[in-house]
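> Got a predicted model here, sequence first, then my questions.
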Amino acid sequence: MIEQFTQEMVQFIEVLPPLSIYLVFFVVAYIENVVPPIPGDVLVAFGGYLAAESVIGLVPVLLLTTIASVIGFMTMYWIGYKWGGVVERKQKGVRFLRFIPVEYLHKVRSWMEKWGLGVVLANRFLAGTRSVISLAAGLGNTPISKTILCSGVSSILWNGILLAFGWIVHENWRLIGEYLSVYGKIILTGIGVYIIIRIGIYYYKR
């Protein structure tokens, strides 16, 4: 389903004028932070290919996707600030946030208590955790200016890497999606192992 969506988006983008392409990348980069299943990373890599073909500019698409990513992050931050406590306590009344794994939110909050804004700084590189991290940041009421800065640095580095790879591999940009899939599985597995080890240590000490 994700591959089909990506293919349809690519076909849609390919027939658009440059200004409209920029708008699409902005919207995709924003929504990807709010609705995680959207394959925004793969489409950003496609943007690198389009930049190599001189269809769009590399710097403008980098800036636009970075700004959109930060706005998306801060949108979830605001939701976490306003309704995060309700979600964390598993209370009813916020139906559009029911997809959030509460246990995962608890774990991310513990990360932030330990590493602070470093988690926000690394958020773009932690596949599968971005929305939860932004929610946890809002729930923890992290300083807004510092949160925006850390989110911006993380976004510009990650998007820059994706665009660079898309530029380098050119028409083989779809391969990046396969690598991202493997990368995501490694990250999630590593997080799972870390959680299991911490739980084991906790019970061992008890």
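Noted; the coordinates are in hand. Numbering: from 1, shown residues only.

> okay, CA-based contacts and neighbour counts for the rest of this
Will do.

> Any idea which residue is closest to the centre of this protein?
The residue lying closest to the centre of the chain (C-alpha atoms, centre = their mean) is residue 130, at 4.4 Å.

> Report the buried residues of the helix or strand residue 104 falls within.
Element membership of residue 104, judged by DSSP states H and E, is helix 102-115. Using 16 or more other C-alpha atoms under 10 Å as the test for burial, helix 102-115 gives 102, 104-105, 108-109, 111-112.

> go on, stretch 56-65?
By neighbour count on 16+ other C-alpha under 10 Å, the buried set for stretch 56-65 is 56-58, 61-65.

> again with stretch 162-182
In stretch 162-182, counting by 16+ other C-alpha under 10 Å, buried: 162-167, 169-170, 173-174, 176-177.

> Which of the residues you listed sits closest to residue 139?
Using C-alpha to C-alpha, residue 162 comes nearest to residue 139 of the buried residues of stretch 162-182, at 29.6 Å.

> That closest one reaches residue 43, doesn't it?
No: Residue 162 lies out of contact with residue 43 (C-alpha atoms under 8 Å); the separation is 9.2 Å.

> tell me the contacts of residue 106?
residue 88 (C-alpha atoms under 8 Å, 6 or more residues apart in numbering).

> do you know how far it is from residue 3?
Look at residue 106 and residue 3: by C-alpha to C-alpha, to the nearest Å, they are 31 Å apart.

> again, but for residue 113
Distance, residue 113 to residue 3, by C-alpha to C-alpha: 37 Å.

> count of neighbours near the nearest residue to residue 164 once chain neighbours are set aside?
Spatially, and ignoring its direct neighbours in sequence, residue 164 is nearest to residue 48 (6.1 Å; C-alpha to C-alpha, 6 or more residues apart in numbering). Other residues lying near residue 48 total 30 when counted by other C-alpha atoms under 10 Å.

> and the one helix or strand residue 48 maps to, what other elements does it pack with?
Here residue 48 is covered by helix 40-52, with elements defined by DSSP H and E. In this structure, helix 40-52 packs against helix 2-14, helix 18-34, helix 58-88, helix 144-169, helix 175-205, with contacts taken as 3 or more C-alpha pairs under 8 Å, 6 or more residues apart in numbering; DSSP states H and E.

> Comparison target, given below:
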Amino acid sequence: MQAIIDWLVNLMEVIGAPGVGLAILAENLFPPIPSEVVLPLAGFTVAQGSLNFASVFIWSLIGSVAGAYLLYGLGAWLGAKRLRAIAEWMWLVKGSDVDNALAWFDKYGKVSVFFGRLIPGVRSLISIPAGLDRMNLLAFGLWTTLGSAIWNAILITLGYFLGDNWHIVEEYVNTYSNVVYLILALIIVGILAFFIRRAMKDRAAGSPDTTR
């Protein structure tokens, strides 16, 4: 983590606020770079007078949206057809599950993208199903921008007011993240249980080919 902090400090010293944007772009593509470190540190730097709050916020937003669009492109490139083929190859999963998931995203995609930008770990990944679903580019950009603006503004502001204690933000965000991850893990276990139960029913009904 210290290596990341040193890199960020050096980046901001060399190119200023655009360095924050580059760091957030990297955070979107490489989740091990945490925004809960990048943005509070940027806020602390603003408090020291080295950077301007507005420019840091704008560049962080540019980095967030740019990274989201790149991952959207990855999802669009993968496409529903490839994903169905992968699903048919996998154990327990069916191609129809992909269609059901995309139908769900058609209905709740905008809300998912918005709130997804407020959840560490999910912030980046939510862009991939949006690309798979070929969500309207303008709508995707709008909801990504809104969610990212809230997240970025909160973390930059906390770093600004906490000063030398900016690193405390990471501790609280980690606690928040752990709760979210626990909920997601329970959901995944529930989905897995559903798939296993369905496979057992298919096998009992004499449809072994659907269980793969």
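Ah, there it is. Because the structure is predicted, anything quoted here is derived from the model rather than measured.

> Which stretch of structure 2 lines up against the helix holding residue 48 of structure 1?
Under TM-score structural alignment, the match for helix 40-52 of structure 1 in structure 2 covers residues 35-47.

> Now do the matching stretch: everything it contacts.
Stretch 35-47 of structure 2 has contacts (C-alpha under 8 Å, 6+ apart) with 5, 8, 20, 23-24, 27, 51-53, 56, 60, 152, 155-164, 166-167, 169-170, 173.

> check the fit of that stretch onto structure 1 and give the mean distance.
Its aligned residues in structure 1 lie a mean 1.2 Å from stretch 35-47 of structure 2 after superposition (mean C-alpha distance after the TM-score superposition for structure 1).

> Now the equivalent of residue 67 of structure 1 over in structure 2: closest residue in space that isn't a chain neighbour?
Matched to structure 2 by TM-score structural alignment, residue 67 of structure 1 sits across from residue 62. Nearest residue to residue 62 of structure 2, sequence neighbours excluded (C-alpha to C-alpha, 6+ apart): residue 21, at 6.2 Å.

> show me the contacts for that neighbour.
56, 59-64.

> Go ahead and measure how far the helix holding residue 48 of structure 1 is from the middle of the chain.
15 Å (C-alpha atoms, centre = their mean, to the nearest Å).

> what's the angle from it to helix 144-169?
Orientation of helix 40-52 of structure 1 against helix 144-169 (axes from the mean of the first three to the mean of the last three C-alpha atoms, to 10 degrees) gives an angle of 60 degrees.

> Next, the angle from helix 40-52 of structure 1 to helix 18-34.
Using the same axes, to 10 degrees: helix 40-52 of structure 1 against helix 18-34 is 160 degrees.

> Now helix 40-52 of structure 1: buried residues?
The neighbour-count check on helix 40-52 of structure 1 (16+ other C-alpha under 10 Å) flags 40-52 as buried.

> same check, this time on stretch 15-25 of structure 2
For stretch 15-25 of structure 2, using 16+ other C-alpha under 10 Å, the buried residues are 16-25.

> Then stretch 146-163 of structure 1?
Buried-residue list, stretch 146-163 of structure 1, by 16+ other C-alpha under 10 Å: 147-148, 150-163.

> Where does it end up in structure 2?
The aligned range for stretch 146-163 of structure 1 is 139-156, by TM-score structural alignment.

> Off-centre distance for the matching stretch?
For stretch 139-156 of structure 2, the distance to the chain centre is 11 Å (C-alpha atoms, centre = their mean).

> mean shift of that stretch relative to structure 1?
Mean for stretch 139-156 of structure 2 is 0.3 Å (mean C-alpha distance after the TM-score superposition for structure 1).

> Likewise for stretch 102-116 of structure 2?
The superposed stretch 102-116 of structure 2 is, by mean C-alpha distance after the TM-score superposition for structure 1, a mean 2.6 Å from where its aligned residues fall in structure 1.

> Can you give the contact residues for that stretch?
Residues from elsewhere that reach stretch 102-116 of structure 2, judged by C-alpha under 8 Å, 6+ apart: 122-123, 126-127, 129-130, 132-133, 135, 139-140, 143-144, 146-147.

> Now with 7 Å, please.
Contact with stretch 102-116 of structure 2 is made by 122-123, 126, 130, 133, 143-144, 146-147, as judged by C-alpha atoms under 7 Å, 6 or more residues apart in numbering.

> cool, and stretch 161-178 of structure 2?
36-37, 40-41, 44, 47, 120, 159.

> tell me which of these is nearest to residue 70 of structure 2?
Comparing the contacts of stretch 161-178 of structure 2 against residue 70 of structure 2 with C-alpha to C-alpha places residue 120 closest, at 17.8 Å.

> how much space is there between that closest one and residue 138 of structure 2?
Taking C-alpha to C-alpha, one finds residue 120 of structure 2 at 23 Å from residue 138 of structure 2.

> Same check on residue 41 of structure 2?
31 Å.

> likewise residue 14 of structure 2?
Remark: distance between residue 14 of structure 2 and residue 138 of structure 2 (C-alpha to C-alpha) = 33 Å.

> Repeat that for residue 96 of structure 2.
To residue 138 of structure 2, residue 96 of structure 2 is 28 Å away according to C-alpha to C-alpha.

> Name the residue in the two with the higher neighbour count.
Higher neighbour count among residue 96 of structure 2 and residue 138: residue 96, with 12 against 9, using other C-alpha under 10 Å.

> quick one: which helix or strand includes that one?
helix 95-116.

> Name the next helix or strand downstream of that helix, please.
Following helix 95-116 of structure 2 in sequence order, the next helix or strand is helix 122-125 (DSSP H and E).
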